[in-house]
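# Predicted model, plus sequence, below.
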Amino acid sequence: MIKFGEFIRTLPVPSSLHIFKMEPLRGHAILVLDPKMVFTLIDVFLGGSGKGTYRIEGREFTAIESRLIYRVVVMILTELEKAWQPVHPVRIQYVRSEINPQFVSIVGPNDLMIMTTFGLELEHFTGMINICIPYALLEPIKNKLYSGYQRDRLAIDKSWIRRFEAGIQQAEIDLVVELGRTQLKVKDLLNLKIGDTLVLNTEANDCLIAKVQGVPKYLGHSGLYGANKAFQVKEKISLHRNG
């Protein structure tokens, strides 16, 4: 957190300052875009490479530049509103933009601000986006911010887990029972014909392994069930089973 007066003194002129409301919470907050980043974005939007150097001091944004910046601001505020939905649903409304920090006195100079900083990386430039919300604006929901959010997230996670489990239970899987193995020379394999018998490495009473999606899961015996071949499960293979 930072005092509003200290925060304002760190901003250059011109700055890209955008005031917005978070209804039904009372008060205003500020979205601050790095001015160098703003000029870089404008250059890219207008077909430039974004590699140039820009003189910022004493320069105001043109009408076209302001319109392009507004589009970026609306996109950011739209995503911010979505991000708040699991915590406390708000309706974010854009109020106005300023380039002079002295004209954004939304609270007193000694009031505390909660500042969140995001880094934006472009191909040739890295800039910062700051979202500054007065502590007084969030104070009515501070208990929800401290504890309720975690409970809400846990409830959402449990609901997702139940749906995930239900989906898994309906999924089809492959279960393969391996009767045994043997080794052949290539010439013997090429000479195989109908009626030949292959001797496997298992005896008639040996337990067979049933594999689920290629993973050994069960031991049991082969047999018949009516007119169909069958597999009777004898035991489940432990994950820690040796061999």
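Nice, I can see it.
# Going by C-alpha atoms from here, please, whenever you check contacts or count neighbours.
OK.
# can you pull the contacts of the residue lying closest to F118 once chain neighbours are set aside?
Leaving aside its sequence neighbours, F118 sits nearest to I129 (CA to CA, 6 or more residues apart in numbering; 5.1 Å). I129 sits next to 31-34, 117-120 when contact means CA atoms under 8 Å, 6 or more residues apart in numbering.
# which SS class is I129?
In terms of secondary structure, I129 is strand; the call rests on DSSP: H, G, I helix; E, B strand; the rest coil.
# putting a second one here so we can go through both:
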Amino acid sequence: MAEDVLSQNEIDTLLSAISSGEMDADELKQEETEQQVRVYDFKRALRFSKDQIRNLARIHENFARSLTTYISAQLRTYVDISVASVDQIPYEEFISSIPKMTILNVFSMKPLDGRILMEINPNIAYAMLDRQLGGRGGSINKVDNLTEIESMLMSQLFEKSSTCLYEAWSSIVDIDPILEDFEVNPQFLQLVSPNETVIVVSLNITVGETSGMINLCIPHIILEPIIPKLSLHHWMQSNTHEQDSESYEKISATLEETGIEAKALLGETTISVSQLLHLHKDDVIALDKSINEPLQLQINNQPKFSVQAGKSKNKMAVQVLEEFQGGDNDE
């Protein structure tokens, strides 16, 4: 750790102040000790850095866009979903912050250990259900007495949203999200211990004229194996590599289908306008190329290869002898 170096004048001034009683050496020691002490709440253990939180936010911004497209298609109405916040809190705090009766979907994330929880606010969940059953998407909170048919329709809707999770997480890890459980009472779910740190991704969702929240609860045990991939360096490196590879493939595919003009130059000569006007049938024009010399194959009017003329399957053809050397066309 770097230390500040005092000049001789500063040292003399400090010693003078201590000698005259203007400053107390014991107070200086106490202040230094107080600056080194930081308050730490073990119930709110912070296991993720700010960079990792930001990268998780980026991942779930992609998830929000995919989920918007999926739910819009399913409900055939206006849907808007966006990331509101990404926080790390104890699991107990998350459970106490959601309604006592709500819509809970539990997804396994193979090959990662553990499960994640998707909580949908009852108002927005019933608006989605009402829209599925042909209504206008009105919000009526009756989640505490859902029928079996209503529960099945809701679970099927969110079961298919696992594809959105797969696409969003594919930038860091390949997963196979599967809906394992559908519940309405959070007290019946115990994903991890109460003090375990979880990431809570809150999404704002609007369905028609109804607005609400969707919360994703991701335990630390799931993210632990992929924490290194959440760093800014890895994120930028992987994204750059993917972009470079994708760009290379697109450019290569485009170039392969691009048409070019290839022509073999038999020779050249110069004649006057008068000679051109007096040309007749069977006249011979002498070129500057000997019959024993190779011809020049031009690609888009640029010399590229030395070739010799011939036939292939009764068609005029040229055989490439070597790459053309000379002039400014070596490239």
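That came through, no problem. Just so you know, these numbers come straight off a predicted model, no measurement behind them.
# Post the TM-score for the overlay when you can.
Aligned and superposed, the two chains score 0.64 in TM-score terms (TM-score structural alignment, normalised by the length of the first structure); 171 aligned residues with a CA RMSD of 2.0 Å.
# before we move on, the earlier item: looking at the contacts of I129 of the first structure, which one is closest to G47 of the first structure?
For the contacts of I129 of the first structure, the residue nearest G47 of the first structure by CA to CA is L120; the value is 19.4 Å.
# Pretty sure that closest one sits against T40.
No. With contact defined as CA atoms under 8 Å, L120 of the first structure and T40 do not form a contacting pair (11.6 Å).
# Which one's more surrounded, the two?
Comparing L120 of the first structure with T40 by other CA atoms under 10 Å, the one with more neighbours is T40, at 23 against 12.
# which SS state does the counterpart of R151 of the first structure in the second structure fall under?
With TM-score structural alignment defining the correspondence, R151 of the first structure maps onto Q237 in the second structure. With three-state DSSP as the basis, Q237 of the second structure sits in helix.
# gap between Q237 of the second structure and L223 of the second structure?
If you measure Q237 of the second structure against L223 of the second structure using CA to CA, to the nearest Å, the figure is 20 Å.
# Could you do T197 of the second structure as well?
Here T197 of the second structure is placed at a distance of 11 Å from L223 of the second structure (CA to CA).
# Also I124 of the second structure?
Separation of I124 of the second structure from L223 of the second structure (CA to CA): 28 Å.
# Looking only at neighbour counts, state which of these two leads.
For I124 of the second structure and L223, the more surrounded residue by other CA under 10 Å is I124, and the numbers stand at 24 against 18.
# what's the helix or strand for the aligned partner of the more buried one in the first structure?
Aligned by TM-score structural alignment, I124 of the second structure pairs with M37 of the first structure. Element membership of M37 of the first structure [criterion: DSSP states H and E] is helix 35-45.
# The second structure: matching residues for the next helix or strand after that helix?
Next helix or strand after helix 35-45 of the first structure toward the C-terminus (DSSP H and E): helix 63-84. On the basis of TM-score structural alignment, helix 63-84 of the first structure is assigned to residues 148-169 in the second structure.
# Now find how far off-centre that stretch is within its chain.
22 Å (CA atoms, centre = their mean, to the nearest Å).
# Could you work out the end-to-end span of that stretch for me?
Looking at stretch 148-169 of the second structure, the gap from its leading to its trailing residue is 32 Å under the measure CA to CA.
# which residues in the first structure does stretch 27-35 of the second structure match up with?
Following TM-score structural alignment, the aligned partner range for stretch 27-35 of the second structure in the first structure is empty.
# roughly how far apart are the alignment partner in the second structure of H124 of the first structure and I11 of the second structure?
The alignment partner of H124 of the first structure in the second structure, by TM-score structural alignment, is E209. Computed with CA to CA, the distance linking E209 of the second structure and I11 of the second structure is 69 Å.
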